[in-house]
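In: sequence and predicted structure, then a few things I'm wondering about:
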Amino acid sequence: MSKGDEQTEILIGIVVLILIVGYVIISYNSLVKYRNWVKEAWSQIDVQLKRRHDLIPNLVETVKGYAKHEQETLDRVIKARSQLLSGTPQERIEADNMLEGALKSIFALAEAYPDLKANQNFLQLQEELTATENKIAYARQLYNKTVAEYNIKRESFPTNMIASMFNFEAQQQLSIPEAEREVPTVKF
């Protein structure tokens, strides 16, 4: 083998090594980017849950003045609210679902109390909570989409080898309870 062939082989080896190292770096950085997007998407849910958490005491106080004997409904809202800010994302979403059900009970109380239904404070809080609910629903969709993209990237060949080398963990999408998947019955 001539000296020129030897140099060509070394040069090819160096180029291949550079390409492999470059691919590992690009794949690693891409996985980091996706993982951070998942965290950011969760933080958007967290912001909206906190917003709702902060609105609820005002709503409860407004309702208390009108519906003194509806303490059980108010207690359910307060209990669900207290569980909202701790635990895993899935536990927090389950607490959020409980809170959502309890809030529906409060809004149903407004039908029984016309003065409450007409109260500007109550109407404004109800509007703010409705807007927050919409933001939470959007944030959940964004979170699940981001988790799906991250998991696809993490599990696709050959990036999956880099993901396993650097311990990139799979993320869980948020799910809804089985009871909420049933089609509601409407009776007239």
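Out: Received, thanks.
In: from now on I want contacts and neighbour counts done on CA atoms only, so please keep to that.
Out: Will do.
In: all the helices of this protein, residue numbers only.
Out: Using DSSP state H, the helices assigned to the chain run over residues 3-66, 71-83, 89-112, 114-118, 120-155, 159-165.
In: I'd like to know which of these lies nearest to Phe188.
Out: helix 89-112 (17.7 Å; CA to CA).
In: just want the angle from the closest one to helix 120-155.
Out: With axes from the mean of the first three to the mean of the last three CA atoms, to 10 degrees applied, the angle from helix 89-112 to helix 120-155 works out at 160 degrees.
In: tell me which residues of helix 89-112 are tucked away?
Out: Residues of helix 89-112 classed as buried: 89, 92-100, 102-103, 106-107, 109-110 (neighbour count, 16 or more other CA atoms under 10 Å).
In: so which of those residues comes closest to Lys145?
Out: Out of those, the member with the shortest distance to Lys145 (by CA to CA) is Pro89, at 15.2 Å.
In: neighbours of Gly22, how many?
Out: The tally of other residues near Gly22 (other CA atoms under 10 Å) stands at 12.
In: likewise for Val15?
Out: A total of 12 residues lie near Val15 under the criterion other CA under 10 Å.
In: and it, how far is that from Phe157?
Out: Per CA to CA, to the nearest Å, Val15 is found 22 Å from Phe157.
In: do Leu116 as well
Out: Note on Leu116: its distance to Phe157, by CA to CA, is 59 Å.
In: what about those two, which has more around it?
Out: A side-by-side neighbour count of Leu116 and Phe157, using other CA under 10 Å, places Leu116 first with 21 against 11.
In: quick one: contacts for that one?
Out: With CA atoms under 8 Å, 6 or more residues apart in numbering as the criterion, the residues that contact Leu116 are Val63, Tyr66, Ala110, Phe122.
In: and here is the other one:
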Amino acid sequence: MGFGLIATLGAIVLIVIIIISIRNSLIGKKNKVEYANGAVDAMFKQRYDLIPNLVASVKQYMQHESGLLERLVQLRSQAQQPNLSEQQRNNLNNELDHALKTFNISVENYPNLKASEQFSRLQASLNECEGQLAAARRTYNAAVMEYNNAIEMFPSSIFASQMGYVRKEMITASEQEQVNPNVGNLFQ
């Protein structure tokens, strides 16, 4: 066997290893996005499970804010529907985020409610869930950024297009959430 043949075989093996490495890296990044998305979904599910308990414990105190409570339940139901696109689910969850913030502000008007042990436990659970949800969203967005970079940068972009990989959208704050709140209005 001549040196030329060994060099050619070595080059072919090296190219095959590089191709396999790039493809495996892309698959790993796609799976990381799916895993992170599953974590976000799990946190949304936990939040959805807390909402009916929170609404039930608050209903007796907040008779005239029943519209807000009904809106929380409605958004929760819509967000749990199967076959929603990522964008639809994100939009509904952004609306739910806003409704929960409005709800928390409304609670300030009910000192007896705030003193209720059951409500306090539910509120603490919801706050913990919201913190975990924020962390899951950050993890998801980091995985999406890594994935999007991989499918757009050369040479992995060649393999990504052959594999049918497309850009994923990050979870973003709604326009309403990006506006600084006027704290003065909260106390009127």
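Out: That came through fine. Because the structure is predicted, anything quoted here is derived from the model rather than measured.
In: quick one: closest of the helices of structure 1 to Glu178 of structure 1.
Out: Each of these was scored for nearness to Glu178 of structure 1 using CA to CA, and the closest is helix 89-112 (11.4 Å).
In: what packs against that closest one?
Out: Contact partners of helix 89-112 of structure 1 among helices and strands, from 3 or more CA pairs under 8 Å, 6 or more residues apart in numbering; DSSP states H and E: helix 3-66, helix 71-83, helix 114-118.
In: can you list those helices in JSON lines and add distance to Glu182 of structure 1?
Out: Conversion of those to JSON lines gives the following (distance: least, CA to CA, whole Å):
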{"stretch": "helix 3-66", "distance to Glu182 of structure 1": "24"}
{"stretch": "helix 71-83", "distance to Glu182 of structure 1": "22"}
{"stretch": "helix 114-118", "distance to Glu182 of structure 1": "30"}
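In: which of those is buried the deepest?
Out: Mean neighbour count (mean count of other CA atoms under 10 Å) peaks for helix 71-83 among those, with a mean of 17.
In: which stretch of structure 2 lines up against it?
Out: Following TM-score structural alignment, the aligned partner range for helix 71-83 of structure 1 in structure 2 is 66-78.
In: stretch 109-125 of structure 1 now?
Out: Mapped onto structure 2 using TM-score structural alignment, stretch 109-125 of structure 1 spans residues 106-122.
In: what is the end-to-end distance of the matching stretch?
Out: With CA to CA as the measure, the first residue of stretch 106-122 of structure 2 is 16 Å from its last.
In: then stretch 70-89 of structure 2?
Out: End-to-end distance of stretch 70-89 of structure 2 (CA to CA): 19 Å.
In: about what we covered before: and of the helices of structure 1, who's closest to Ile176 of structure 1?
Out: With CA to CA as the yardstick, what comes closest out of the helices of structure 1 is helix 89-112 (7.8 Å).
In: between the helices and strands packed on helix 89-112 of structure 1, which one is nearest to Lys145 of structure 1?
Out: helix 3-66 (9.0 Å).
In: residue in structure 1 paired with Asn93 of structure 2?
Out: Residue pairing (TM-score structural alignment): Asn93 of structure 2 is matched to Asp96 of structure 1.
In: what sits against its match?
Out: Applying CA under 8 Å, 6+ apart, the residues contacting Asp96 of structure 1 are Leu49, Ala80, Arg81, Leu84.
In: hmm, 7 Å instead?
Out: For Asp96 of structure 1, the contacting residues are Leu84, taking CA atoms under 7 Å, 6 or more residues apart in numbering as the criterion.
In: for Ala179 of structure 1, find the nearest of the helices and strands packed on helix 89-112 of structure 1.
Out: Ranking those by proximity to Ala179 of structure 1 (CA to CA) places helix 71-83 first, at 17.7 Å.
In: look up how far Ile27 of structure 2 lies from Ser106 of structure 2.
Out: Summarising the geometry, the distance separating Ser106 of structure 2 from Ile27 of structure 2, computed by CA to CA, is 46 Å.
In: ignore the last one, Leu9 of structure 2
Out: Counting by CA to CA - Leu9 of structure 2 and Ile27 of structure 2 are separated by 27 Å.
In: tell me the residue in structure 1 aligned with Asp41 of structure 2.
Out: Checking TM-score structural alignment: Asp41 of structure 2 goes with Asp46.
In: my read: Ala99 of structure 2 touches Leu72, true?
Out: Yes - between Ala99 of structure 2 and Leu72 there is a contact at 6.4 Å, judged by CA atoms under 7 Å.
In: what's the counterpart of Trp17 of structure 2 in structure 1?
Out: Quick fix: residue 17 of structure 2 reads Ile, not Trp. Counting by TM-score structural alignment, Ile17 of structure 2 lines up with Gly22 in structure 1.
In: for Thr8 of structure 1, see how far away its match is.
Out: Gly22 of structure 1 sits at a distance of 21 Å from Thr8 of structure 1 (criterion: CA to CA).
In: what's the farthest-apart pair in the contacts of Leu116 of structure 1?
Out: Across the contacts of Leu116 of structure 1, no pair lies farther apart than Tyr66 and Phe122, at 10.6 Å, counting by CA to CA.
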